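Engineer: structural data only, the sequence is not supplied:
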């Protein structure tokens, strides 16, 4: 139960933190222990039930059988309604500098404090048994075990949401889930009910651009951003408030896979993201994110042409830069998936002094929803006593009973005020760390309505689209075309095209062409059922204020970090007779940079190099696939090249890697293998540094040249310009 740190000599040294120590009391190690019942009785025979004779009826008195079967019958808790499929890890967070001018939250004010965290990543729409690679939003929830209690930053890998008011959340989930008449499709938004809902909800226009973008297909949990989505408040010791948006920035950059690739991965390895996270932590390549904040002073609440409280809007980073205030490192995998990852209970309402809420109507509804969900999912009001959910500080209150109570409270009183126990436990003053809600003035009538400042549904959707690279825009068109192509009812397609036209007419026209339809103008009153009929938002345009922008560079993944190949998976294709010198030199150089290298051959076991060296094979072409790797290297060797040229699986591996725009490097002596591919005739005429870094293909006779350029090619992630003019069958 300790986090591991890899030292220079490769040995794992054990470090502890407070949450680890507190979990230790609940850990049970299996190996070497005697088998017992749940109540500690040692079991003599766990292979046979108690019977009336060896062929007789089983006896009701067999308490060992009954306990074992009863536990089995009840060992699956109801899965989460959303975010059912998840993966978790332990880690730590440290703030860079004292932020007490912004907040009194202690873990953000002392750079000397190392705060334990547990993070759960998840898909949203699918069940626990669905694939990691569905086109979907990803949950990014962080539980901070602070010295003032637990703080849960419950967010997503997209900074906005589909709806503006929590009352629409059940409708959204019902629409995106499998259709109730046939429970089809699983973990997919490409069906009638989802797009029927979205096409009548203009407020979803911004979020649907994110969902149809490559952000919905992350390369890894370790390579995606996280966002708090809502606008929160930071409160300092003086009671001064600033609005804040939370961001998680991955140090490996933000990267995706291609849609065709995602579908293939779902078949080859539906646990792709789970496995990637687990393997990286086990290898000591600890994932890291920096926590960023966008701070808006109270007096600037209304300076933008959007409403800070609208969860379908971002604050462009050009208007309010993201300040990176600390780093989170995930350094330990769970010991037990069910006890930790499955039973962890996040709640957006778990805040500590110095962090508070705003009147975001989606956030307000979520404050109720999370507790209500955990009550039924985890069996009652004591879910906070499950070890993974326990804070690292003492819990003292007058709650006593309920299902699965684990604390044995001594004493006569369970109420307050009381005289018997000297009015213990007592309240805490704000000066001593007690939580105090922000003293916000509220003077209004009770209404069911939305602020007019929430009515602009298209400006930021257009901003997102305009900010994408050409490749990303093409992927958006393909995604909309695929999803709406799965919709059976033509009126739904037509209505959605009308909604897209209000974002961008060229986008709508391109999707309409793929669907064989024409774009028709649809009045807003036919599209929007979320506001009262007298709201008249058909011609609503936002007031253009100082600082409005048309393009925001951080919204495109083309502008992400591309300076490392750490943890990237590289496939080396080889067979008997390979050049061992070339293979080992390239492999060693890649591994030294932190890459993961697998040797893939026609068969498992060993291959013999042309120098008579035995080389261990990691995967065969039957167990590996190009979609599971980031780049491919083809070393030389006459016999190896001849074998690979004749192997259809090897040729397909290369074709598919090319199709998905990955970096490919090869020795000149392996040219005959490339000549067997579909893309051979599309190779550059020469291999200058400029063409290599643009095309992502390198053929050379020197290992040093491979390493100087191949590393940069892999770091670039993908060569999307290769995609449109050079589509190939694979």
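Structural biologist: Arrived safely, thanks for sending. A quick note: this is a predicted structure, and the numbers were derived from the prediction, not measured.

Engineer: could you use CA atoms for every contact and neighbour count after this?
Structural biologist: Fine.

Engineer: what's the burial count for residue 598?
Structural biologist: Look at residue 598: counted by other Cα atoms under 10 Å, it has 19 neighbours.

Engineer: same question but for residue 302, I mixed them up
Structural biologist: The burial metric for residue 302, expressed as a neighbour count using other Cα under 10 Å, is 12.

Engineer: nearest residue to it in space, please, no chain neighbours.
Structural biologist: residue 308 (7.8 Å; Cα to Cα, 6 or more residues apart in numbering).

Engineer: comparison target below:
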């Protein structure tokens, strides 16, 4: 099992550093505080069992999900910020929670970076972060720029319904034959008309949330849940690195999520999307960031109660 942090880097210190960027608001998420809780359905494809025996992915189920924006509750929808899509598949005995994001890499490779990254961005007495400190950290840790560079590239006019989401970890998946291989989850929007029609410069601060609600009402928010298949030599421990030719390599569609309605936000608060929840057939990724994230969720949840 991957070792959790020891010494000066603790899970609690990472959670506190993440919250400090947002001004440490009471009872708020450490990140992705602004979002919308929704529900829907999942239907498995006829190929899902080739990849995993997990009943979460091979059986139909209800879906509880949340779309969100990285940062605090005040972040504007028009900012180039990371978007999140967390969802729960399966029933009580075979539940899986996946935490997806709009970039294929994580912002930190090590636990030291995961603590230092937010610490470098905490605002000073003038209400602004120290740009010299950020530049120095980035120069010493160039891999921590990969996520930000990816987010800066796509156009601003894609809504939540038109965004592709990745699971940045490598998950060991075991099928009915007992065969195990690493996969990466990729969730792809279904349908051609998935971009908002307004221009970015006239969008309101909550445009993305309003656009999502309108599309749910119209019944056109759906995603394909796919598994990217590993090849010999693919890295499995570095969440800041992509697999080679990741955008064009073989993928298997596990099923389809259809979002059918909006839930009260406390429905997602009470549920807690915990990455440790993975039904038999999908194992825990081996990297240290996953081990820290799944343990940190319990700490973060306790600070919100």
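Structural biologist: Received, thanks. What you see is a predicted model, and the numbers here were worked out from it, not measured in a lab.

Engineer: which residue ranges of the second structure form helices?
Structural biologist: Using DSSP state H, the helices of the second structure run over residues 11-21, 48-51, 55-58, 111-119, 131-140, 146-152, 207-218, 265-271, 288-303.

Engineer: does residue 231 of the first structure touch residue 245 like I think?
Structural biologist: Yes - using Cα atoms under 8 Å, residue 231 of the first structure makes contact with residue 245 at a distance of 5.2 Å.

Engineer: rewinding a little: check contacts around the aligned partner of the residue nearest to residue 302 of the first structure in the second structure.
Structural biologist: Using TM-score structural alignment, the partner of residue 308 of the first structure in the second structure is residue 236. Contact partners of residue 236 of the second structure, counting by Cα atoms under 8 Å, 6 or more residues apart in numbering, are 169-170, 182, 285-287.

Engineer: most packed of the helices of the second structure?
Structural biologist: With neighbours defined by mean count of other Cα atoms under 10 Å, none of the helices of the second structure is more surrounded on average than helix 55-58, at a mean of 24.

Engineer: can you name every helix or strand that it contacts?
Structural biologist: helix 48-51, strand 251-262 (3 or more Cα pairs under 8 Å, 6 or more residues apart in numbering; DSSP states H and E).

Engineer: pull the residues that contact the first one.
Structural biologist: For helix 48-51 of the second structure, the external contacting residues (Cα under 8 Å, 6+ apart) are 57-58, 173-176, 227, 252-255.

Engineer: if you rank the residues you listed by neighbours, which is first?
Structural biologist: Going through the contacts of helix 48-51 of the second structure with other Cα under 10 Å as the criterion, the one with the most neighbours is residue 57, at 28 neighbours.

Engineer: contacts only, for it.
Structural biologist: Taking Cα under 8 Å, 6+ apart as the criterion, residue 57 of the second structure is in contact with 44, 48, 89-90, 254-255.

Engineer: that older thread, against residue 250 of the second structure, how distant is the match of residue 308 of the first structure?
Structural biologist: 17 Å (Cα to Cα, to the nearest Å).

Engineer: kindly report the same for residue 224 of the second structure.
Structural biologist: Using Cα to Cα, we find residue 224 of the second structure at a distance of 14 Å from residue 250 of the second structure.

Engineer: the more surrounded of those two?
Structural biologist: Neighbours were counted for residue 224 of the second structure and for residue 250 using other Cα under 10 Å; residue 224 has more, 22 against 13.

Engineer: quick check: nearest residue in space to the more buried one, chain neighbours excluded?
Structural biologist: In space, residue 224 of the second structure comes closest to residue 256 once its chain neighbours are excluded; the distance is 4.6 Å by Cα to Cα, 6+ apart.

Engineer: alignment lookup: that neighbour to the first structure.
Structural biologist: So, by TM-score structural alignment, residue 256 of the second structure is matched to residue 327.
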